[in-house]
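K.L.:
Requesting a structural model of the entry that follows:
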Amino acid sequence: MSYRTENIRNVALAGHAGVGKTTLFEALLHAGGVIQNMGAVERGSTQSDTDAQEKARGHSIDSCVAGIDRGNCHINLIDTAGHEDFRGATLCTFAAVETVAVVVNAANGIEHGTRRMMEHARERGLARLLVINKIDTESVDLQKLVDSLREEFGNECLPVNLPADRAGKVLDCFFHRDGATDFSSLADAHRQILDQVVEISESTMGAYLDAGEEALTPQQLHDAFEQCLREGHLVPICFVSARAGVGVGELLDIFDHLLPNPAEANPPPFRNAQNRQIAIDPNPQSHVIADVFKVINDPFVGKLSVFRMWQGTLRRDSQLFIDDNRKAFKVGHLFRLNGRTHVEMEQAIPGDIAAIAKIEDIHFDAVLHDSHDEDLIHLAPLPFPPPMFGLALEPRHKGQEQKLSHALARLSEEDPCFRVEHHKELNETVVRGLSDLHLKIMLERMRERYGMEVLTHPPRIAYRETIAGSAEGHHRHKKQTGGAGQFGEVFLRVDPLERGAGFEFVDAVKGGVIPGQFLPAIEKGVRQAMETGAVAGYPLQDLRVTVYDGKYHPVDSKEVAFVSAGKKAFLDAINKARPIVLEPIVDVEVSIPEPNVGDVTGGLAGKRARIMGTDARRGGERVIKAQAPLAELTDYPTELKAMTGGRGRYSLDLSHYEPVPPPVQRQLSEAWKPKLDDD
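P.N.:
So this is what the prediction gives:
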């Protein structure tokens, strides 16, 4: 390894689906001498789309890392998925890079994926680069596209090079200013970007005003340029045709000469146990600190943990710890990822992206380190979209529950937006993802990798039951079987409590008519009845049970008798206390383009939603805030996608429980009665 930390560049290619990121990734590897021949997405022969589903569908599902060496410079390049359904895998890579190159299709212009990736990168404090691809497309007005980018993302977006003609090359307009272009004079573009760069520093601006640009050395320009990127004062625009190879070498030059290295970039947002940001020293002599941003369960290599080195030097045979675990593990093999291949490496320095295999305890977002002398730290979490689309599933074949659990655990390790929930009260396993396509892909992977086939159905809604009034209940349990009998008699009262109060059990027995030793048995019977419900089979909540009278027999009274008496007395009271079914109400926040506001608010109103307000955001986006019953939102991801052309997104958070409308309660009760009769 001949490079140092200051020679490393870490760049993620991001953007909307179909802009040509994977083809650009392939072209950059070809121009950098990593591969001899470019693969094609259509043929399924690219370095990054290696998964069978990626080849079949013709687009990326996961991210892919490859390294390019250019002299002393080492570029870690990451191709990412553009589809919203797989945004989690894309955002994971933002924890490992200094720069995000947002790729734009010259023919389609700004799309919602462009906006989203620009915003995510800005929020993370990463340098941003706009790469206009497919510049050789017929009838494309590149000047108009540049103007729209500046209008959308700010005047800090400026070309760093310009296409000289459709056929062949692009011209640098930062260091050079002479030459003809298709849509603008190079001198004008040179002056614009130079004016933007020099104003970042008083000393640079002063030298420029006093003696012109001749007074500025290339190093001064580089330092000012890098500071502009780091502070968001400049978003360079560059031009390529990945398929034709136009501008690809020039883009590598930009990566090499102008992008920040790991020591120059904004400090990573590491925090200690008190949630205070702490400084990381990108020094190869310091303690090792690395962050795992990707986990791959490879059928041949085993579990592969991909991490970004932030501090220290990691060598093969080193001892590492995971988070606060005091048990160390040995690094037997250290890999560099190059698309389809894994290459052994001797050591990793700050800024490197590397991987280790077959360490089962490592998880996504784990911090790897070699010393417990320093504070336990973690990287600030990424803004992952909440997985809202759900499916309940069960093994197709009986006896495979353990195999299913293992497969789901493996899949959830790889994707932070794939969540597995086990609902004990509903006796359901539910998986959640970003869309129906996201879950479909994950279940296909489960079948292909682990031979696990499942049956799916919509998940049940976690309804609850409570009471609207007070009532008294009574039951005498008496059983004689020839020997010792069973006897217990209970009088109790139920009262409603406010929403969210839970359950209270009160002992108001006087005179020892029920000995204190039997009160826990009565409470046990009450809790059993609360779990199974009284109206529609859902747990009861928000009520008080007061036991105030009863009888016992000195010989026949036993715990089992009072469990039964308490349970049936409680059900007797509940049925008199106007039982009602409660449904979960969620806070809904929907982000959509301005033209879709009417359709979306009308759709929500048809789902018994209450619109709480709307907010305007930059880029013509509106945010609708509402409260709606969760049961009405089962198919909402698909509906929102259809209404907004895939540009809408939403989040849900549980707010509170409310009584369901009477027709819904009747429907739920009638559906439960047959099951109750069967029992």
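K.L.:
going forward, measure contacts and count neighbours with C-alpha atoms only.
P.N.:
Noted.
K.L.:
Spit out the contact partners of Ala504.
P.N.:
Slight slip there: residue 504 is Glu, not Ala. Glu504 makes contacts with 543-545, as judged by C-alpha atoms under 8 Å, 6 or more residues apart in numbering.
K.L.:
helix, strand or coil for it?
P.N.:
strand (DSSP: H, G, I helix; E, B strand; the rest coil).
K.L.:
from the contacts of Glu504, which ones fall inside helices?
P.N.:
Judged by DSSP state H, helices contain none of the contacts of Glu504.
K.L.:
give me the number of residues near Leu455?
P.N.:
Leu455: 11 surrounding residues under other C-alpha atoms under 10 Å.
K.L.:
I'd like the structure of this one too, to check against the first:
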Amino acid sequence: MDTQNGRRPSGSRCVALVGPYLSGKTTLLEAILFRTGAIARQGRVSDKSSVGDAAPEARAHGMSIELNAATTSYLGDSYTFLDCPGSVEFAQDQRAALAGADVAIVVCEADDKKAPALQLILKQLDEINLPRILFINKVDKSDSSPRNVLEWLQPASSKPLILRQLPIMKGSIVTGFVDLALERAFVYQEHLESKLIDMPADMAELEKSQRFAMLERLADHDDELMEQLLSDMEPPRDRIFGDLASELADGFITPVLFGSAEHGTGIERLLKALRHEAPGIAETAKRLGLKANGTTVQVLKTFHTAHGGKLSLSRVLSGEVADGAVLHGADGQDSRVAGVFTLMGSAPSKVQKAVAGDTVALGRLEAAHTGETLSTTRGNTPQLVTVETAPGVYGFAISVADRKDEVKLTSAIAKLCEEDPSLSLEHNHDTHEMVLWGQGEMHLRVALEKLQVKFGVHANAKPRRIAYKETIRKPVQIRGRHKKQSGGHGQYGDVVVEIAPLPRGSGFQFTDTITGGVVPKQYIPAVEQGVREWMGHGPLGFPVVDFGVNLSDGSYHDVDSSEMAFKTAARIAMTEGMPQCSPVLLEPIVQVEIHVPSDATSRVNQIVTGHRGQLLGYDGRDGWPGWDTVKAHMPESEMASLIIELRSATSGVGTFTFTLDHMAELTGRAAEQVVAGRKAEAA
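P.N.:
Model prediction:
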């Protein structure tokens, strides 16, 4: 970025608003839109009048449940702001949106309890090296000074936090600020630009010391500035702003501003920082490694609208896009653009075309998906970023009352999953259920509401079944005979089978030791088929595993024997023999890795053991100062409420991954309850 010569980045900017839940991002967006003249009055989230959070589900719950975009202009420059949900349950939208942003405004409060949530967000920014500005919101409600706040914020940030302002206090109320780069003082005017005043006499000394501290940090990456400071020379103001811009773009620093979005204070200073210091599309394309000629766009979010069809919110990284343009994706599939729109929350406005830097919604790119890089170059488009999808941690079985609506349900869920890839639908073959997976209870509740309101599908949800199985403890030899005479050809099949347990994880094995043709070879496969058909529903009501069956003897009839007769004989043998083999229930055990702030580790250990879990150990989370990873084995049946309890114990930031590890015997009262529950279902 050529900041030393005073040239600002050209082209439209894309700014992501990120921050912990309830930090005030949507209110900040509203304040920015009002200050820039995009809206006539500043709405409020509480009275459901904001541009963002316009979806019925967001209004109903009073929270952001998906990405909101709004395009406005400030002093002749165009900006698109992406308001990202703060709840960890809806964080997938943020992951994809950050891929195309020039800079992130990290909105936070002077609340040390939210430091872990802030660290989660800053870690995401670090992973893609996205420049960020920290905006401390709600200073009108804080008892802590920004300098004190920085002391507990800094450990959450891998980048040095550079205080850009000092608060002017009147008693315990922040009435204005001193800009450390400009060396000027301002007082707030609610919903108006701050008013320039003389530097308060009692702040002159503090201003000088804090300004020098800011310059020292900038000089870490500017040798000439360091020499000027060592020589007690006053550096030119242009150099200071140049360093602020270049070191922000290079990821060396995180400037810190403050204000109150609700009262519209600190907004003008924030906008000016974006105008003069934030990188533009050229720097972003370089950071992403864009080398292609022609047009390249990055898909940030997918929307399915009631009347306009599919919209792909996209950042144009190079070239231009107009109606009718053909864009090619990662696998070479092409889509034709059917309309180019800017967004103001949920309201689209059609434009003729979009050029490099613009963030627009492109109509009906049916083959494109969120996180994908598209281009006008025919063939497989190289992908600039990889947007990781959070695995599901909470699921429930989903169904419709009328089976004829199942196709409609799966189609609607497919659209939901396209809008939010952290939702997924599993067809569980063991339990014969469709399971909708998501990031938490609220996440899935909102998904159900969208199914009904947006797609007209009323879905029933219930706790998902656990894929219990059963096995046997002792062997038995049993005869199964099927003989029936009903005129003409009868039915005759006679088998002797040996049923025996196998080591855990062996599955099922079928053998035969028939001699002398007592069971003809052509009927032996039918015996195995009969056993396999039976083993799906054992004496306890569950699929049977880890056992073997050997066909050792039997007899046949020249006329009445058939494959069906021997299959039936095998089922009879299994039905009579398996209850004699000491059947026992098996429950799935998963290995779980839980990631939590270190101060919550002891509570999490108690949660695990309270759910029949076996702790395997814990250690510091690699690359995450102040976090631990707890490893454990837990029964899958105990996992349903784990994410709810975990979030409660960690101020909403704990999460986990899990994989099936093994099957273990379940006995006693717990097993009796499971078996009784299955019998009740079958009744």
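K.L.:
What's the TM-score once they're superposed?
P.N.:
Comparison of the two superposed chains (TM-score structural alignment, normalised by the length of structure 1) gives a TM-score of 0.88, and 658 aligned residues with a C-alpha RMSD of 3.1 Å.
K.L.:
that older thread, out of the contacts of Glu504 of structure 1, which ones does structure 2 keep as well?
P.N.:
Retained in structure 2: 543-545, out of these (criterion both residues aligned by TM-score structural alignment, their matches' C-alpha atoms under 8 Å).
K.L.:
Report the separation between the residue at minimal distance from the centre of structure 1 and Leu28 of structure 1.
P.N.:
Centroid-nearest residue in structure 1: Phe384, 3.0 Å away (criterion: C-alpha atoms, centre = their mean). Using C-alpha to C-alpha, to the nearest Å, Phe384 of structure 1 is found at 28 Å from Leu28 of structure 1.
K.L.:
Assign Leu411 of structure 1 to helix, strand or coil.
P.N.:
helix.
K.L.:
For it, list the residues it contacts.
P.N.:
418, 442, 446 are the contacts of Leu411 of structure 1 under C-alpha under 8 Å, 6+ apart.
K.L.:
To which residue of structure 2 is it aligned?
P.N.:
With TM-score structural alignment as the criterion, Leu411 of structure 1 lines up with Leu416 in structure 2.
K.L.:
Ile574 of structure 1 too?
P.N.:
Per TM-score structural alignment, Ile574 of structure 1 is aligned with Met578.
K.L.:
so its match touches Leu540, yeah?
P.N.:
No - applying C-alpha atoms under 8 Å, one finds Met578 of structure 2 not in contact with Leu540, separated by 10.0 Å.
K.L.:
what residues do the two have in common as contacts?
P.N.:
Counting by C-alpha under 8 Å, 6+ apart, Met578 of structure 2 and Leu540 have no contacts in common.
K.L.:
Map Ser651 of structure 1 onto structure 2.
P.N.:
Match for Ser651 of structure 1 (TM-score structural alignment): Thr657.
K.L.:
I'd assumed that match was in a strand, is it?
P.N.:
Yes - counting by three-state DSSP, Thr657 of structure 2 falls inside a strand.
K.L.:
how far away is it from Ala632 of structure 2?
P.N.:
For Thr657 of structure 2, the distance to Ala632 of structure 2 - C-alpha to C-alpha - is 11 Å.
K.L.:
Of those two, which one has the most company?
P.N.:
A count of neighbours by other C-alpha under 10 Å puts Ala632 above the other of Thr657 of structure 2 and Ala632, at 21 against 15.
K.L.:
secondary structure element for the more buried one?
P.N.:
Applying DSSP states H and E as the criterion places Ala632 of structure 2 in strand 627-635.
K.L.:
Equivalent analysis for Gly598 of structure 1, please.
P.N.:
Per DSSP H and E: helix 597-605 holds Gly598 of structure 1.
K.L.:
Specify, as a residue range, where that helix falls in structure 2.
P.N.:
Helix 597-605 of structure 1 maps onto residues 601-609 of structure 2, going by TM-score structural alignment.
K.L.:
what's the mean gap between that stretch and the aligned bit of structure 1?
P.N.:
Mean deviation of stretch 601-609 of structure 2 relative to structure 1 after superposition (mean C-alpha distance after the TM-score superposition for structure 1): 2.5 Å.
K.L.:
do stretch 658-665 of structure 2 as well
P.N.:
Mean for stretch 658-665 of structure 2 is 1.9 Å (mean C-alpha distance after the TM-score superposition for structure 1).
K.L.:
can you tell me which residues contact Pro116 of structure 2?
P.N.:
Applying C-alpha under 8 Å, 6+ apart, the residues near Pro116 of structure 2 are 156, 597, 653.
K.L.:
thinking the second one is in contact with Ala649, fair?
P.N.:
No - the pair Pro597 of structure 2 and Ala649 does not pass the contact test of C-alpha under 8 Å, sitting 9.9 Å apart.
K.L.:
Which one of the two is surrounded by more residues?
P.N.:
The neighbour comparison of Pro597 of structure 2 against Ala649 (other C-alpha under 10 Å) goes to Pro597, with 23 against 19.
K.L.:
Which of the three states applies to Ala70 of structure 2?
P.N.:
Per three-state DSSP, Ala70 of structure 2 ends up strand.
K.L.:
which residue packs closest to it, ignoring adjacent ones?
P.N.:
For Ala70 of structure 2, ignoring the flanking residues on the chain, the nearest one in space by C-alpha to C-alpha, 6 or more residues apart in numbering is Met344 at 4.2 Å.
K.L.:
Surely that neighbour and Val51 touch.
P.N.:
Yes - here Met344 of structure 2 reaches Val51: they are 7.0 Å apart, a contact under C-alpha under 8 Å.
K.L.:
Between the two, point out the one with more neighbours.
P.N.:
Val51 (24 against 20).
K.L.:
and the match of Ile574 of structure 1, that one's in a helix?
P.N.:
Yes - assessed with three-state DSSP, Met578 of structure 2 lies in a helix.
K.L.:
List the contacts of the nearest residue to it once chain neighbours are set aside.
P.N.:
Closest residue to Met578 of structure 2 in three dimensions, ignoring its sequence neighbours and counting by C-alpha to C-alpha, 6+ apart: Pro539, at 6.9 Å. Contact partners of Pro539 of structure 2, counting by C-alpha under 8 Å, 6+ apart, are 575, 578-579, 583.
K.L.:
Show me how to select, in ChimeraX, the buried members of these.
P.N.:
Buried members of the contacts of Pro539 of structure 2, defined by 16 or more other C-alpha atoms under 10 Å, are picked up in ChimeraX with:
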select :575,578,583
